[in-house]
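A.B. asks: Coordinates only, no sequence provided:
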């Protein structure tokens, strides 16, 4: 039986780097695409390193050839100029989806963000959490690009009978500590991230789905119902880091009120490390 080949764009980024060792398994080849330099394959590691941009049609066509599934992480992961955001995040995702369609890839996973709904209020989440398919209320140009990615995914799923799962990721780091107290709400542990990607890769005929990408955190305001319907089961909880953040100031104002946190007041079009 042939190996499953999974193309991952943006594989040199934070999430891609965390997923690389966690998505390795017998019978699977990871094809890793990024413009940035990547570590070469380790002994026994079934990976294919590809240097290329998600905005390059020829590079994406070549990268998609022979792939069975696509995890699209590529793009700017923070606020940037409108021109850069449009070129890489929106037009780039269109280029990726077109290449996937032409190559016959039927399973696509797109990385969206909580910032697609950043101006929704945490208080409106309710007991079950904010539904994963809540309509967009972006907080930045970056958030707008993620909302556009979600719509492109829906279009390709409906038009071309592709299974497209969009993950609205909270924040995926080794620990929630880089985000301070906000991370206790938004964290997706790397191990849970791998569990979620595996569920998305293996769920039978999901069609188009929107799910939240977070761990089962005590303080989460996001519904896990939709992700669990695909087979996801979170085993981690950011609360284990709460003591280490006890002396950090809690969010206030808009950063506390809205899902997007500090992105809701950050300057539009200016890169920021929030």
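C.D. replies: Yes, it's here. Keep in mind that what you see is a predicted model, and the values were worked out from it rather than measured.

A.B. asks: use CA for all of it now, contacts and neighbours both
C.D. replies: Noted.

A.B. asks: ok, residue 133 - contacts?
C.D. replies: 210-211 (CA atoms under 8 Å, 6 or more residues apart in numbering).

A.B. asks: A further structure is provided below for comparison with the first:
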């Protein structure tokens, strides 16, 4: 068990899963977000921080052994907003981690870095990146920044291309992309505990029958997803009769129409 795990974006949906279920992975969870979150409980520290504030991020990271970086805008948005939260915030986090001697970052990347691949195409971690949105581009930047900081400074990163992490899948697309909260937490646990990961790109997806993504290269982690979207298939297919915009692409609606500039 590590001493202190910093979790950015702890007030978001994924952050709440982590706060409830990941306490056994570190003696102290340092929870941070740009918004107010509930006060610290046993084994917790709460620090409010804007990741675009470089000095504040340096203070936030100091004393952490590893970082679970969830803090970002997680939907399509205009470029100026993404520039602050996803580009500048991610750079500030990596530079602060380097200076503080943090050994490992788990970076919440996204399936939207490969969202313009056709539905049904089977992808591995080295598949060509085809972002479906400015949001997807911001996650490509994060993956490349992580590569640089590993090659130049030895800072390990798992770039976790998260599918659709909700309590249950909500539509046809999520029958392929769903990541259950239980599988998300167990994967993060493995990534924290692994002796070495280098620069690792992998997909956050449960054991869905029609999953499009392979993690065969990461078998050394010993992670086996326990959940599948199959129990939800009948209800979803009965409910969703119409074809959604962007459904021919893996990114779904993110690949439909124009993007915000």
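C.D. replies: Looks like it came in fine. Note that the structure is a prediction, hence the values are computed from the model and not measured.

A.B. asks: Give me the three-state assignment for the spatially most central residue of the first structure.
C.D. replies: For the first structure, the residue nearest the mean C-alpha position is residue 111 (2.7 Å; CA atoms, centre = their mean). Following DSSP: H, G, I helix; E, B strand; the rest coil, the label given to residue 111 of the first structure is strand.

A.B. asks: And residue 101 of the second structure? What does it align with in the first structure?
C.D. replies: Using TM-score structural alignment, the partner of residue 101 of the second structure in the first structure is residue 104.

A.B. asks: Just give me how far stretch 75-88 of the second structure sits from the chain centre.
C.D. replies: 16 Å (CA atoms, centre = their mean, to the nearest Å).

A.B. asks: In the first structure, what range does that stretch match?
C.D. replies: Mapped onto the first structure using TM-score structural alignment, stretch 75-88 of the second structure covers residues 78-91.

A.B. asks: Distance-wise, check whatever residue of the first structure lines up with residue 180 of the second structure relative to residue 239 of the first structure.
C.D. replies: Matched by TM-score structural alignment, residue 180 of the second structure corresponds to residue 189 in the first structure. To residue 239 of the first structure, residue 189 of the first structure is 12 Å away according to CA to CA, to the nearest Å.

A.B. asks: Can you pick out the residue with more neighbours from the two?
C.D. replies: residue 189 (26 against 20; other CA atoms under 10 Å).

A.B. asks: which residues make contact with the helix ranked longest in the second structure from outside it?
C.D. replies: Assignment by DSSP state H gives helix 134-153 as the longest helix of the second structure. Helix 134-153 of the second structure is contacted from outside by 73-79, 82, 86-87, 90-91, 94, 98, 107, 109-115, 129, 131, 155-157, 159, 198-199, 259-260, using CA under 8 Å, 6+ apart.

A.B. asks: Over which residues of the first structure does it lie when aligned?
C.D. replies: Going by TM-score structural alignment: helix 134-153 of the second structure matches residues 141-160.

A.B. asks: what's the mean gap between that stretch and the aligned bit of the second structure?
C.D. replies: Mean deviation of stretch 141-160 of the first structure relative to the second structure after superposition (mean CA distance after the TM-score superposition for the first structure): 0.5 Å.

A.B. asks: Quick check: buried residues in that stretch?
C.D. replies: For stretch 141-160 of the first structure, burial by neighbour count (16 or more other CA atoms under 10 Å) applies to 141-150, 152-154, 156-157.

A.B. asks: chain center to that stretch: distance?
C.D. replies: Counting by CA atoms, centre = their mean, stretch 141-160 of the first structure comes out at 13 Å from the chain centroid.

A.B. asks: distance of residue 270 of the first structure from residue 215 of the first structure?
C.D. replies: Counting by CA to CA, the gap from residue 270 of the first structure to residue 215 of the first structure is 29 Å.

A.B. asks: more crowded one of the two?
C.D. replies: residue 215 (30 against 14).

A.B. asks: hang on, that one in a helix?
C.D. replies: No. Judged by three-state DSSP, residue 215 of the first structure forms no part of a helix; its state is coil.

A.B. asks: For residue 49 of the first structure, which non-adjacent residue is spatially closest?
C.D. replies: In this structure, residue 49 of the first structure finds its nearest non-sequential neighbour in residue 32, 5.1 Å apart by CA to CA, 6 or more residues apart in numbering.
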